[in-house]
Each structure stands twice: as structure tokens, then as C-alpha cells.
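Chemist: show me how the following folds:
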Amino acid sequence: MYGDHRDSLPDDPWVVEEARAGYRPIEELDVYADASRLADDIFLLSADWPFFARDVVGKQLARAADSVAANMVEGDGRLSVTDGLRFLDYARASARETEHFLRRAQARNLLDEEQAESLIARTQSVSRRITKIIQYRRTQL
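Modeler: Next up is the predicted model:
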């Protein structure tokens, strides 16, 4: 856990950005924009899959990816830090679910290795940044 003082923040740009700026809507943070772009890219890719693949893997993958940014926004709209943290945790879990379905899509030859690894890396980046926000906000309890 990080200390309560702004000058003792870790050298992490996402945590520092939030702490130094004071409250800003989550939609203004890069992590939200990246999660949204990732979801849009996944939606467009999976929309071209055959019906059965779209129905079985594509829908789950698109829903999981959409849930990342949606849960971030829902948590940001909560009136208590504790409620907000719960939804950030849901967002992080949705990122993990997204990663799972990306691996399933690769295993079923719906994504080639390069596509899958790129999307997984982007998903993991979003997840790590959500974790940093959670860690910082826990210091505010």
C-alpha cells in the first residue's frame, strides 16, 4: 500500500495523474479510453466470425470487454469509495475474463497468435492500471 502523502506516491503515471489532479471523472483517464478502444476493437474483430463462433465465444468476449469500461464508470458514479472500489474490482475481473476468451478464440483459430497476443497485452495493461487505481484509492479509506 502507498502512503497517504502525495509526495510519497509511487513513480506510476496513472496513480500520480489521479492523485495530483484531484478527482476527475474516470472517463477522463487514459485507462478508460484504452479499455473502451479495446472493447471496440474486439467487437469489430468478432463481428466477422462465423455465426456459431460469434454466438459461443464472440458474445462472451465482447460482453466481457465492454464490462471493463462499464464497471469503471459505474464505480466512479458511486457515492462511497468502498462501492467505487468494488466496481473497479469488477472491472479488473472483467479484464481477466476478456483475456480468457481471447485465449479461447486463439485456441479455436478465430484469432491468429499475433492478434491474440496484441489484444491480451492491451488487456493486461488496462488491468494493471486498474489495479494501481484500486491501490491508490484504498489509501483514501
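
Chemist: contacts and neighbour counts: CA atoms only from here.
Modeler: Fine.

Chemist: need the residues that contact stretch 70-88.
Modeler: Contacts with stretch 70-88, where a contact means CA atoms under 8 Å, 6 or more residues apart in numbering, come from 25-27, 32, 90-91, 130, 134, 137-138, 140-141.

Chemist: list only buried entries from those.
Modeler: Neighbour counting with 16 or more other CA atoms under 10 Å marks 26, 32, 90-91, 130, 134, 137 as buried within the contacts of stretch 70-88.

Chemist: nearest to W49, of the contacts of stretch 70-88?
Modeler: Nearest to W49 among the contacts of stretch 70-88, counting by CA to CA, is A91 at 25.6 Å.

Chemist: for comparison, sequence B:
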Amino acid sequence: MNSYRELKVWQSAIELAVHCYKATEEFPKGELYGLTAQLRRAAGSVAANIAEGHGRESTANFIQFLRISQGSLKELETHLIIAQRVGMLKHPRFHDLMDRSDEIGKMLRALIRSLQEKL
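Modeler: Prediction:
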């Protein structure tokens, strides 16, 4: 693989971030520096860590960044749950974002396992 942009998991993470940005456009303006910012940062971090890890010189480093990406994904899910529980994120959109997150989590785990087998 020549580029992280060819990775399906990275492409899906980018799409998730875009959907999160769109969802937070409807959040109260008073949350711009609160939950909105945290959710957007966590969403962008998932794809960013995949890309950064791919650029490292070793498979072990790549795996470490994929694990960091998993952590960002769990942080994102936590912010989504909070947003849903306080009424800022309605059920259909919440479930769509959580489903996308679950799928990315599965892809990350599969990629990590695949890379570990090559070590």
C-alpha cells in the first residue's frame, strides 16, 4: 500500500468525521467550545492517527498509532452518547454515527491483527 488514502478504514474515518461536523452544525452555539469542539476533534483524530501511523517507518509504530486511533474512536463515541443524552443529537443521526463508529472499530481491529501477524 503506497498511501494511507488507499486504506478503506481511513476513508471511512474521514466520512465519519464529515458526518460528525455536519451533525454538530445543529448544536447550540453556546456549545461551540464545549461538546462541539470535543466531538469534532475526536472525529478528526481517528483518521489523522491512521495517516500519521502509516507514515512511520515501522509496522510496530503503525500499530501503535492504530491503537491511538481506537482510543480516539472511543472518545468520539462517548461524546456522541453525551450529546444524545442531553438532547443535542437525535436518535436517527446518533444511531447512524454510532453504527459508522462500530464499523470503523472492526476495521481497525482487523488491520491491527493483520499487521501483528507480519511482525
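
Chemist: TM-score them against each other, please.
Modeler: Once superposed, chain against chain, the TM-score is 0.94 (TM-score structural alignment, normalised by the length of the second structure); 119 aligned residues with a CA RMSD of 1.1 Å.

Chemist: distance to A70 of the first structure for the buried ones among the contacts of stretch 70-88 of the first structure - can I get that in CSV?
Modeler: Shown next, in CSV, are those (distance: CA to CA, whole Å):
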residue, distance to A70 of the first structure
I26, 10
Y32, 9
Y90, 10
A91, 8
I130, 13
I134, 16
R137, 18
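
Chemist: ends of stretch 76-92 of the second structure, what's the gap?
Modeler: Stretch 76-92 of the second structure has an end-to-end distance of 17 Å (criterion: CA to CA, to the nearest Å).

Chemist: what range in the first structure matches that stretch?
Modeler: The aligned range for stretch 76-92 of the second structure in the first structure is 98-114, by TM-score structural alignment.

Chemist: what comes up buried for that stretch?
Modeler: 98-99, 101-106, 110-111.

Chemist: which strand or helix spans the equivalent of F43 of the first structure over in the second structure?
Modeler: Taking TM-score structural alignment, the alignment pairs F43 of the first structure with Y21 from the second structure. For Y21 of the second structure, the host element (DSSP states H and E) is helix 8-24.

Chemist: how far does that helix sit from its chain's centre?
Modeler: The chain centre lies 7 Å from the centre of helix 8-24 of the second structure; the measure is CA atoms, centre = their mean, to the nearest Å.

Chemist: and it, how far from the first structure on average?
Modeler: Aligned to the first structure and superposed, helix 8-24 of the second structure gives a mean residue distance of 1.0 Å (mean CA distance after the TM-score superposition for the first structure).

Chemist: helices or strands next to that helix in the packing?
Modeler: Helix 8-24 of the second structure is packed against helix 35-54, helix 91-118, with contacts defined by 3 or more CA pairs under 8 Å, 6 or more residues apart in numbering; DSSP states H and E.

Chemist: as JSON lines, the ones you listed with distance to E15 of the second structure would be great.
Modeler: Below are those laid out as JSON lines (distance: least, CA to CA, whole Å):
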{"stretch": "helix 35-54", "distance to E15 of the second structure": "9"}
{"stretch": "helix 91-118", "distance to E15 of the second structure": "9"}
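
Chemist: do you know which of those helices lies nearest K29 of the second structure?
Modeler: That would be, of these and by CA to CA, helix 35-54, which comes in at 8.8 Å.

Chemist: which residues in the first structure does the closest one align to?
Modeler: Using TM-score structural alignment, the residues of the first structure aligned to helix 35-54 of the second structure are 57-76.

Chemist: show me what counts as buried in that stretch.
Modeler: Neighbour counts over stretch 57-76 of the first structure (16+ other CA under 10 Å) mark 57-59, 61-76 as buried.

Chemist: do stretch 61-68 of the second structure as well
Modeler: Of all the residues in stretch 61-68 of the second structure, those buried under the rule 16+ other CA under 10 Å are 62-63, 65-68.
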